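Engineer: Sequence first, predicted model second:
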Amino acid sequence: MLKKELEEKDYLRLLLPQGLLEFFKVTSASLKDYAYQIYLEELNIHPEHLQGSRLTSKGFYDEVSIEDFPLRSKACFLNI
């Protein structure tokens, strides 16, 4: 199972912008209305330089949709 998850993440790294999977995880993906819709959830990761510091979460912003480069001749939207 772990090997399968690693392989899937490696494939996603080829398609998504560089570094995105360091801070987000893909929760779902679908093809709707001739466009790919990829949903990402932000991981609750403290910046490395602030490790050990006391941080207070102010929550997350509302979801935004970003149009990325086309994938296989279809529009691609990243919903973050």
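Structural biologist: Here it is on my side, so go on.
Engineer: When you work out contacts or count neighbours from here on, use the C-alpha atoms and nothing else.
Structural biologist: Noted.
Engineer: Show the residue spans covered by the helices in the protein.
Structural biologist: Assigned by DSSP state H, the helices in the chain fall at 2-15, 20-23.
Engineer: what does the longest one rub up against?
Structural biologist: In this case it means helix 2-15. residue 21 (Cα atoms under 8 Å, 6 or more residues apart in numbering).
Engineer: And the last one, by the same measure?
Structural biologist: With contact meaning Cα under 8 Å, 6+ apart, helix 20-23 is reached by 13, 42-45.
Engineer: which of the helices of the chain sits most buried?
Structural biologist: Across the helices of the chain, averaging neighbours per residue (mean count of other Cα atoms under 10 Å) puts helix 20-23 on top, at a mean of 14.
Engineer: thought residue 79 was touching residue 62?
Structural biologist: No. If you go by Cα atoms under 8 Å, residue 79 and residue 62 don't touch, sitting 10.4 Å apart.
Engineer: More neighbours: which of the two?
Structural biologist: residue 79 (17 against 6; other Cα atoms under 10 Å).
Engineer: what about versus this one:
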Amino acid sequence: MQDAERKLLSLLLPEGLLEYFDIIEVIQRDKQLHIHLDEKNIVSSGYENIKLESKGFMPSAEISDFPIRGQKVTLHVRRRRWTVIDTGKIITRDWNLVRQGARMTTEFGIFLKGIFG
């Protein structure tokens, strides 16, 4: 992705999203914008020295975000999961801080849905 495109997208999407997620698909229909995102295959901190294997994704979560140019926006986010090769344990990134931000975005999205119907 070129710098200008990345900068524009970073201004339209929640802050920091492009650091951890790739945009997989964008679907526009009926004044709605659906943006599908997959977590990048970047090992979570604390696991850098452990052998991990990416094992796909958790089920998609839908988050309502701020409208873009009069269109309701839904982010379809798939979190990645890894298997610790030595133990078989499944791990995911700790998103506690990200979730707190997502909750605020979701609450504001619900508020905006009430305004725009």
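Structural biologist: Yes, it's here. Note that the structure is a prediction, hence the values are computed from the model and not measured.
Engineer: Please name whichever of the helices of the first structure is nearest to residue 35 of the first structure.
Structural biologist: helix 2-15 (14.6 Å; Cα to Cα).
Engineer: what two of the contacts of helix 20-23 of the first structure have the greatest distance between them?
Structural biologist: Longest span within these, Cα to Cα: 13 and 44, 19.7 Å.
Engineer: Contacts only, for the most centrally placed residue in the second structure.
Structural biologist: Closest to where the C-alpha atoms of the second structure average out (Cα atoms, centre = their mean) is residue 77, at 4.2 Å. Listed by Cα under 8 Å, 6+ apart, the contact partners of residue 77 of the second structure are 36-39, 60-63.
Engineer: burial of residue 40 of the first structure, as a residue count?
Structural biologist: 19.
Engineer: residue contacts, the aligned partner of it in the second structure?
Structural biologist: Under the alignment (TM-score structural alignment), residue 40 of the first structure pairs with residue 37 in the second structure. Contacts for residue 37 of the second structure (Cα under 8 Å, 6+ apart) come out as 21-25, 75-78.
Engineer: buried subset of those?
Structural biologist: 21, 23, 75-78 (16 or more other Cα atoms under 10 Å).
Engineer: Would you report which members of those are assigned to strands?
Structural biologist: Counting by DSSP state E, those place 21, 23, 75-78 in strands.
Engineer: and for the lengthiest helix in the second structure, what are the contacting residues?
Structural biologist: Ranked by residue count, the top helix of the second structure under DSSP H comes out as helix 96-116. For helix 96-116 of the second structure, contacts defined as Cα under 8 Å, 6+ apart pick out 63-66, 72.
Engineer: Dump the ones in strands among the buried ones among the contacts of residue 37 of the second structure into a markdown table; add distance to residue 115 of the second structure as well.
Structural biologist: Formatted as a markdown table, those follow (distance: Cα to Cα, whole Å):
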| residue | distance to residue 115 of the second structure |
| --- | --- |
| 21 | 29 |
| 23 | 28 |
| 75 | 19 |
| 76 | 22 |
| 77 | 25 |
| 78 | 28 |
